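S.K.: Sequence and predicted model, in that order:
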Amino acid sequence: MSIATKVLDLLTGDEPNQPRLTWYGPDDERVELSGRVLANWVTKATNLLVEEGEVEPGSRVLLDVPVHWRALVWAMATWCAGGELVLPAEEDEVLDDDDVDDEPGYTDLDEEETGDLDDDESVFVPDETAEEPDIAVTARPSGAPAAGLVLVVALPALAMHVEDPIPAGAVDAAAALMTYGDHLGFVQEPGGDDAALSGPEISGSSGGPVPYGELADWCREQTPACHRDEEHPRVLCAPRDHVEMLAHAVAAWRAGGSLVLLGEDVDSSRFDAIQAAERAAVRC
């Protein structure tokens, strides 16, 4: 049983109606999901990935979604399906000109192609030498990454469909999700050596992607020592990136706790008030 399916069992085990994920976003947006509801979202997303995208061990799923409660749903679904979750470079990671040629997916462009770009800007463009993911889960319908299957998700509150036009051949995952079963269908369990997580500066003990056999320990190592061994923690988290988001969520849920996740648009001046309102004993 993979770490994600173990977490699903924990979410629906003791006190399944207790909050497990609380999300704060822009414009005072707040979404609270109980363990039962969160597990239901993950289950539906897993079934979609397996039935629509044929995700199994070895399949690569790009998570092109910002720090958000929906990003956690699709990350957990990828792991439940046994796929490899691929994290993109963070937006503030800018390559120097001298590094562009050495980075997969980046390439030099001549003056006609770059137009008015400044000298210190680098451009991400499709590169035939870069491995294309099997699935791309994206919140950017107008700039969706290339993939075998593109799933477009909606970010506003509990939106049930994508408002903007989506690319030809892509799937409105917000709408499609509701048509999938509430019970987990057949999934091929990954082996301990199968890749679970990859991305910039992410590596397991072998230097490659983090395998399923190391994923639980890897997540624990990414979390601050202050709540690695807490029981039933309620953790307030304003992650700097997807790695922190995933590690804090997995650590909290495996310990029978819950996560209060603050989006990138939540001003730091609100953190103390939110922590008090949510009664979060641990802050990371």
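M.R.: Yes, it's here. Residues are numbered from 1 along each chain as shown.
S.K.: contacts and neighbour counts: CA atoms only from here.
M.R.: Noted.
S.K.: immediately after the longest helix along the chain, which helix or strand?
M.R.: Taking DSSP state H as the criterion, the chain has its longest helix at helix 35-53. Counting by DSSP states H and E, the next helix or strand C-terminal to helix 35-53 is strand 60-64.
S.K.: which residues in the stretch 51-200 of the chain form helices?
M.R.: 69-80, 97-100, 111-114, 173-176 (DSSP state H, counting those that start in this stretch).
S.K.: Can you give me the buried ones in the second one?
M.R.: Just to be clear, that refers to helix 97-100. Using 16 or more other CA atoms under 10 Å as the test for burial, helix 97-100 gives residue 100.
S.K.: any idea whether residue 219 is helix, strand or coil?
M.R.: Classification of residue 219 using DSSP: H, G, I helix; E, B strand; the rest coil returns helix.
S.K.: nearest spatial neighbour of it, skipping sequence neighbours?
M.R.: Excluding its sequence neighbours, the residue lying closest to residue 219 (CA to CA, 6 or more residues apart in numbering) is residue 247, at 4.5 Å.
S.K.: do residue 251 as well
M.R.: Residue 251's closest residue in space is residue 220 (CA to CA, 6+ apart), at 6.2 Å.
S.K.: what residues are up against residue 196?
M.R.: 79, 82-85, 209-212, 215 (CA atoms under 8 Å, 6 or more residues apart in numbering).
S.K.: can you count the residues close to the closest residue to it other than its chain neighbours?
M.R.: Spatial nearest neighbour of residue 196, excluding adjacent residues (CA to CA, 6+ apart): residue 84 at 4.4 Å. Neighbour count for residue 84, taken as other CA atoms under 10 Å: 29.
S.K.: Below is an additional structure, to be compared with the one above:
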Amino acid sequence: MTSISSVAELLESFRAASSRPKLIWYGEANERIELSGRVLDNWVAKTSNLLVEELDAGDSTVVAMNLPPHWKSLVWALACWQVGARSAITEPSAEADIRLSMEADVARNDIADNGVLVFIAPGALDVRWPGELPAGSVDYAASVRSYGDVYLEEPALPDSVLATDGVRSLTFEDLASAPLAAEDQIASKEPENDDGVWLIPAALPLHTVLAAVVRIWAGGGAVVLVHPSVEVTDRLLAGERVTARLAA
């Protein structure tokens, strides 16, 4: 059982890990992004500050995460949880104060009176959304780098509801203690206390990925998240020292 019991403690563990990789993303067009604990915390802090300072997010804010599993989706989830906002992860039509999207067509159909729309360009090197933005929307890539590297506000309470999945309201404890279900797990080597390097296919639903990464990170492990277009080869598994994987 992990001793980490809150998002604040999880992010502190990232800072303590410093240069150790905590999240590696394999995307389209041979994109590989490696985020150390400190760099991941930095992205979360910047996004948290954007949420609070630009989007007025707080403990009553609902954020509709109409996103695929992606390294930026994980950053956004952690940032929402840090500021106390609740992420709706399987309810794209739910009423929300803020709506996130990586797809222009989907997002544009969701504009009218349904909260502030945030466009998230998926490329790691994207400095702005590659297209015209609707009036009143926010370009995440163009905005986030201007925000502070440290989040100084009070963190959310440990027992705060972090997410809803259409059925349940989930706290940090719910996510961190959720079993990695047998039908989802293929262990090449069984890591102790989830502290290995876990490969997670991005073909899985976002709520499955979020629950898995929280448990893995809380146990001291690292995550390799792989886009569906990327072939998982023996070379990739060996190069990233993968010890376990979840089945798509």
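M.R.: Perfect, thanks for sending it. Model, not experiment: these values are computed from the prediction.
S.K.: From residue 25 of the second structure, how far out is residue 185 of the second structure?
M.R.: 19 Å (CA to CA, to the nearest Å).
S.K.: what about the strands in the second structure?
M.R.: 21-27, 31-36, 62-66, 86-88, 98-101, 116-119, 138-139, 161-164, 169-171, 185-186, 197-201, 222-226, 244-246 (DSSP state E).
S.K.: With distance to residue 233 of the second structure added, can I get those strands in TSV?
M.R.: TSV is the format used below for the strands of the second structure (distance: least, CA to CA, whole Å):
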stretch	distance to residue 233 of the second structure
strand 21-27	12
strand 31-36	14
strand 62-66	29
strand 86-88	33
strand 98-101	30
strand 116-119	32
strand 138-139	35
strand 161-164	33
strand 169-171	35
strand 185-186	15
strand 197-201	12
strand 222-226	11
strand 244-246	13
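S.K.: now for these, which one comes closest to residue 155 of the second structure?
M.R.: strand 161-164 (12.2 Å; CA to CA).
S.K.: quick revisit: out of the helices of the stretch 51-200 of the first structure, which one sits most buried?
M.R.: Among the helices of the stretch 51-200 of the first structure, helix 69-80 has the highest mean neighbour count (mean count of other CA atoms under 10 Å), at a mean of 26.
S.K.: What span of the second structure is that one aligned with?
M.R.: Here helix 69-80 of the first structure aligns to the second structure at residues 71-82, judged by TM-score structural alignment.
S.K.: how far is that stretch from where the chain is centred?
M.R.: 4 Å (CA atoms, centre = their mean, to the nearest Å).
S.K.: That one vs the first structure, average distance?
M.R.: Its aligned residues in the first structure lie a mean 0.3 Å from stretch 71-82 of the second structure after superposition (mean CA distance after the TM-score superposition for the first structure).
S.K.: count of neighbours near the corresponding residue of the first structure for residue 153 of the second structure?
M.R.: With TM-score structural alignment as the criterion, the equivalent of residue 153 of the second structure in the first structure is residue 186. The tally of other residues near residue 186 of the first structure (other CA under 10 Å) stands at 11.
S.K.: any idea how far residue 186 of the first structure is from residue 81 of the first structure?
M.R.: Relative to residue 81 of the first structure, and taking CA to CA, residue 186 of the first structure is found at 9 Å.
S.K.: okay, and the common contacts of these two?
M.R.: By CA under 8 Å, 6+ apart, no residue touches both residue 186 of the first structure and residue 81.
S.K.: circling back: the residue nearest to residue 219 of the first structure touches residue 222, doesn't it?
M.R.: Yes. Counting by CA atoms under 8 Å, residue 247 of the first structure touches residue 222, with 5.9 Å between them.
S.K.: And the two? Which one has more around it.
M.R.: Using other CA under 10 Å, the more surrounded residue of residue 247 of the first structure and residue 222 is residue 247, with 21 against 16.
S.K.: Now which residue in the second structure aligns to that one?
M.R.: Checking TM-score structural alignment: residue 247 of the first structure goes with residue 211.
S.K.: dump the residue contacts of its match.
M.R.: Counting by CA under 8 Å, 6+ apart, residue 211 of the second structure has contacts 175-176, 178.
S.K.: Would you mind listing which of those are buried?
M.R.: 175-176.
S.K.: between the contacts of residue 211 of the second structure, which is nearest residue 39 of the second structure?
M.R.: When the contacts of residue 211 of the second structure are compared against residue 39 of the second structure (criterion: CA to CA), the nearest one is residue 176, at 21.7 Å.
S.K.: Check the gap between that closest one and residue 10 of the second structure for me.
M.R.: 10 Å.
S.K.: between the two, what contacts are shared?
M.R.: residue 218.
S.K.: hey, what's in contact with both of residue 247 and residue 222 of the first structure?
M.R.: Going by CA under 8 Å, 6+ apart, no residue sits against residue 247 of the first structure while also sitting against residue 222.
S.K.: give the contact list for the residue most central in space within the second structure.
M.R.: Per CA atoms, centre = their mean, the C-alpha nearest to the average position across the second structure is that of residue 74, at 0.8 Å. For residue 74 of the second structure, the contacting residues are residue 210, by CA under 8 Å, 6+ apart.
S.K.: For residue 211 of the second structure, see how far away it is.
M.R.: 11 Å.
S.K.: cool, and residue 96 of the second structure?
M.R.: For residue 96 of the second structure, the distance to residue 211 of the second structure - CA to CA - is 21 Å.
S.K.: ok, now residue 190 of the second structure?
M.R.: Distance from residue 190 of the second structure to residue 211 of the second structure, by CA to CA: 18 Å.
S.K.: now residue 172 of the second structure
M.R.: Distance from residue 172 of the second structure to residue 211 of the second structure, by CA to CA: 9 Å.
S.K.: do the same with residue 52 of the second structure
M.R.: In terms of CA to CA, residue 52 of the second structure sits 24 Å off from residue 211 of the second structure.
S.K.: Also residue 68 of the second structure?
M.R.: 14 Å.
S.K.: same question, residue 12 of the second structure
M.R.: Residue 12 of the second structure is 19 Å from residue 211 of the second structure, by CA to CA.
S.K.: Please apply the same query to residue 18 of the second structure.
M.R.: 23 Å.
S.K.: Likewise for residue 56 of the second structure?
M.R.: 26 Å.
S.K.: now do residue 156 of the second structure
M.R.: Relative to residue 211 of the second structure, and taking CA to CA, residue 156 of the second structure is found at 18 Å.
S.K.: go on, residue 126 of the second structure?
M.R.: For residue 126 of the second structure relative to residue 211 of the second structure (CA to CA), the value is 28 Å.
S.K.: For residue 279 of the first structure, the count of nearby residues, please.
M.R.: So residue 279 of the first structure, with other CA under 10 Å, has 13 neighbours.
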